[in-house]
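Peer 1: using only what follows, build the 3D model:
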Amino acid sequence: MRIGLVPLDNRPACVRTPRMLARVAGAQLVLPPSEATDGPGGAGSPEALQVWLRDTAASLDGLVVAMEQVAGVSGGGQGAAVAAMGRLGVLRDIRRDHPHVQLLASTAARPRLVAGPHAPALTELAELHDRHSRGEDVAAKISTAEAAIPETVRGEAAARRMAAHMVQLAALDLVADGTLDLLVVGAGTGTSGADLQRSWMTTWLRQLLLGQRAELLHADVALGSTLVMRLLNRERPKPIAVGFCSPVPGAEKRPVAEGATVARTVLRQLRVLGAESAASDVDFVLALHPPPPPDRPPATSDEDPERAAATLADELTRLHALNVPVALADIASQDGGSSTLVERLRSRIDLPRLAGYAAGQTAGDALASALTQGCVRVAASTDDARAAAQLWLLRRLLDDWGYQAKVRGRIRRRLTNDTGSPEPTEANLAAVEVDIERDLSGILAQLPRFTGRYRIVPGSTRLPWQRTDECDFELERLDLPPAERR
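Peer 2: Down below sits the predicted model:
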């Protein structure tokens, strides 16, 4: 199967992850040139993306697009909304000229701000405006926030935000007229801005009677991979059956800053994936390490985490003894995977047997990642596919647990102590990347059944957006000839 993907931007979670998914599935994934999509250097080229879409569509079986990227809303400027709406015409052209192409799309129901020195202040200002629209008395705070941002910068940000919202509404129209086979509205995290835009979008979803052709998910960077997996699942003779296991209470709780319970989010994501919830005869089980109840913070002692980790490890041990594949979603914290849980698991279970692992800063993305890994892992029928799935699993352990929960905090504390800022600069970026690689390699050496078989390619670790939010690195197998290791 040949699938085209226009990602949300070119972060590793939006680009590398779907590539790894396609590798496991034995599918061909085609992406536009990097200069056509948003990156650390700024907005991509909408014109280059339009050319790529028109040149590539005929050769595809399916196409997954991030609507904001197709519309080019990150560029901003005068007339941004009109220009953005005009660019969406390419999707109608693809539907007309290539009706065989399955066309799936996502849109982000939250403000999209490009990176830059004013980004934090613009985010704060956008949230203040949303609070004001709901009747809160924040006029004085708005005036103060506006005074700290140049007027031209504020104007461009407002134009981008208006263009993004118009694109979201246009996306609903593209579902209604049959251009899009499916639209997923990604709610992301629940900042006040996301809350307001999510409210607008859910209102129209109800009134337009779009049914299951449009779905709202509390996810963001995982949406592209989720929709790629949906296309792959449609090639299966029957839907993947997924069991759900939460031995630690919490599935009916709502994660911090997200607008739905964990259980409801899982059911929505299964619908989008084209999979089914099942109580028996399952292809794999999604095991949950749930968030703490919203009325109290995470436990400050080791007692509760230890007990939860032991309970979950017992259940995974039982399922593995029954040869039931398990994908683990660790959403107990917004700061990456639980070290207490991973420490317990690596002494109790065979980690490479996991069908998937995901943790991270948003519960919705972690759940989507774990489910996607589970779907493609159970469909992996060749040695090459299973090896690619295990490489993906190791990457998730090293990234979601090793980097996000362990290394990132240490790096940020050291940078703050040394420079006064938790983020790297051009002057110290290379040294920071060396430190991260050393730490991650040390963590890999502590993972049974992975250590000695894999390594991080020396010199491959980088912070692609020159910030600590995400890191990237290359892994290779040591039991293969050098030309076949990655």
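
Peer 1: C-alpha from now on. contacts and neighbour counts both.
Peer 2: OK.

Peer 1: which residues touch the helix or strand in which Asp195 is found?
Peer 2: Per DSSP states H and E: Asp195 is located in helix 192-207. Applying CA atoms under 8 Å, 6 or more residues apart in numbering, the set of residues contacting helix 192-207 from outside is 109-111, 126-127, 130-131, 165, 168-169, 172, 185, 187-188, 214, 216.

Peer 1: could you also give me the structure for this second sequence? I'd like to compare it with the first:
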Amino acid sequence: MLIKKLFLTIFLALLLLPNTVQAKTKLLYIPLDNRPVCLSYVTQTIVAAGYEVTTPPEHLLASENHHGNPDALWNWLIKTIPTVDAAVLSTDSLLYGGLVASRTHEFSTDTIHNRVERIAKLKNDFPLVKIYAFSTIMRTPRQSFGNVEPEYYTKYGPDLFKLTELNDKEESLGLTKQEEHQRNLLKLNIPAIYLNDWFDRRQKNYEANLRLIKYSQTRSFHFFAIGKDDDAPLSQTHMESRHLTEAALLASLNKFIILPGVDQLGLLLLTRAINDAEYKKPIVNVIYADGVGKNTLPYYSDQRLSSSIPDQIGVAGGRATEFLEEADLILAVNAPYDGITKDATYVDNLYFSSKANLKFAAQIKKLIRNKKDIALADVAYANGADNGFMLALHKEGLLEHLAAYSGWNTADNTVGFALAQGLLSRAMTSQDKITLLHTRYLDDWLYQANIRTDLRNYINRRNPNIIYDLTPQHLRILATTQRLYKDYLDEFKFLKQTSFDIDFPWNRLFEINIITNATKNDAKK
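Peer 2: Now for the predicted structure:
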């Protein structure tokens, strides 16, 4: 009798299993803001992988001309979250109104703490929903333009950076007498009102992160990540991350992490949510181009690739391996040969393939022939692709056979995007995969590493400040950009198969939005 009951139980379980497998996880996502790398490129990836993702009405999110609305976003979240299985939340959007707002807001400490408390209570109110959240440590840029920092940062930003670099060094290494003198001069040079404003806001954000870490230890989040925004080995951002790490000693590494980069975290955590829902822990092998390789310390980061890449694999819900043969995905990292990350607009980013370029392209070709899935993180330059390497890949006919490609903004942004899209690529159709690849080539390669330079040269002859606000010449610059694209597409004809429009979503040269037909169709659904 017991045996019959056992067989009946197994039989019923098998009958129910297909329905369980077919029930796709429903996702909710609140991004940092409405930039394509945070919103449209992310949702396009998730939809291509076959998942439903719900996002807030765009007017509630931060844009180029207004901050997001934390309270309206919260109301939308509370109404929508009961309909999903997992939620990925930018706490910066829910606390301050977005990434830029986190650097410029005027909210009181009490207001911020109250918002932290309601985020922490989400899990109790909706126990069946897995909550994934990500926050940021406010960046410390060497300089900044274009209204993404307090107004005074344009003038005093370099001094603020140097001051915090010395503060961090004093705490970790100690200062020479000359450095102490230099720091005192910097304090005198920066008006006290600006120093107080900048450090007061940082303290509010720091305390919010401390509270969020505390709640990650009480299982308020299925996973919580803090990203170090535009960091440096010695800076206020680095110092705060060290203090937060010390405060989080009791936090489980399976539930919490601090890592470099911010803009990639939304897609990484959505990928983790999918892997968790499917009880998958994909295995990733990392290979590097010849040169400094894994020991590269990229610009905008305080961690070497050997440290930051395994962190990102973990955030995505994967596991790193040294053994290529057991990997589900190979992450190929095109790091700079000398370990020095320059901007993609630098004069040496030429259509000339170095020996290292050719060798790495040949290695990737062999792996693809052996049916390996390759996600390519192109981090030789910041803010765009390595032209010489892309030329080598193009000549070998490899660009349409990758699982994923990325080469935008910081090295950490690039790695996270390539990794996440690569892990999700097996669930995509061939056409969806090609569309995502072409989007990255049109943006990271043709625009960021080439057309953007051409446009800057064109604009600088007239008014250099326009690159941060295209309003006076928006239509003319858009038309010039379209003409430049036509010239490059005549050279790289394989990209012509993807029909696309372009726009400058934040009305500046720094980013472009590639709107493919696939993106338009998804928006209509």
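
Peer 1: just give the TM-score of the two.
Peer 2: The TM-score (TM-score structural alignment, normalised by the length of structure 1) is 0.88; 470 aligned residues with a CA RMSD of 2.9 Å.

Peer 1: picking that back up, now find how far off-centre the helix holding Asp195 of structure 1 is within its chain.
Peer 2: 20 Å (CA atoms, centre = their mean, to the nearest Å).

Peer 1: check stretch 372-391 of structure 2 too.
Peer 2: In terms of CA atoms, centre = their mean, the centre of stretch 372-391 of structure 2 is found 16 Å from the chain centre.

Peer 1: which residue in structure 1 lines up with Leu185 of structure 2?
Peer 2: Taking TM-score structural alignment as the alignment basis, one finds that Leu185 of structure 2 is matched in structure 1 by Ala140.

Peer 1: that older thread, buried subset of the contacts of helix 192-207 of structure 1, written for ChimeraX?
Peer 2: Buried members of the contacts of helix 192-207 of structure 1, identified by 16 or more other CA atoms under 10 Å, are gathered into one ChimeraX selection as follows:
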select :109,110,111,126,127,130,131,165,168,169,172,185,187,188,214,216
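
Peer 1: out of the contacts of helix 192-207 of structure 1, which comes closest to Gln334 of structure 1?
Peer 2: Proximity of those to Gln334 of structure 1, judged by CA to CA, is greatest for Gly188, which lies at 13.2 Å.

Peer 1: which position in structure 2 aligns with the closest one?
Peer 2: With TM-score structural alignment defining the correspondence, Gly188 of structure 1 maps onto Asp229 in structure 2.

Peer 1: assign a three-state SS to the closest residue to its match other than its chain neighbours, would you?
Peer 2: With CA to CA, 6 or more residues apart in numbering as the criterion, Asp229 of structure 2 has its nearest non-adjacent residue at 4.7 Å, and that residue is Arg139. Assigned by DSSP: H, G, I helix; E, B strand; the rest coil, the conformation of Arg139 of structure 2 is coil.

Peer 1: quick one: residues contacting Arg139 of structure 2.
Peer 2: With contact set as CA under 8 Å, 6+ apart, Arg139 of structure 2 has these partners: 228-231, 236-237.

Peer 1: re the thing from before, give the aligned range of the helix or strand that the helix holding Asp195 of structure 1 is followed by in structure 2.
Peer 2: For helix 192-207 of structure 1, the following helix or strand on the C-terminal side (DSSP H and E) is strand 214-217. Mapped onto structure 2 with TM-score structural alignment as the criterion, strand 214-217 of structure 1 occupies residues 256-259.

Peer 1: distance from that stretch to structure 1 after superposition?
Peer 2: Stretch 256-259 of structure 2: mean distance to aligned residues in structure 1 after superposition is 1.5 Å, counting by mean CA distance after the TM-score superposition for structure 1.
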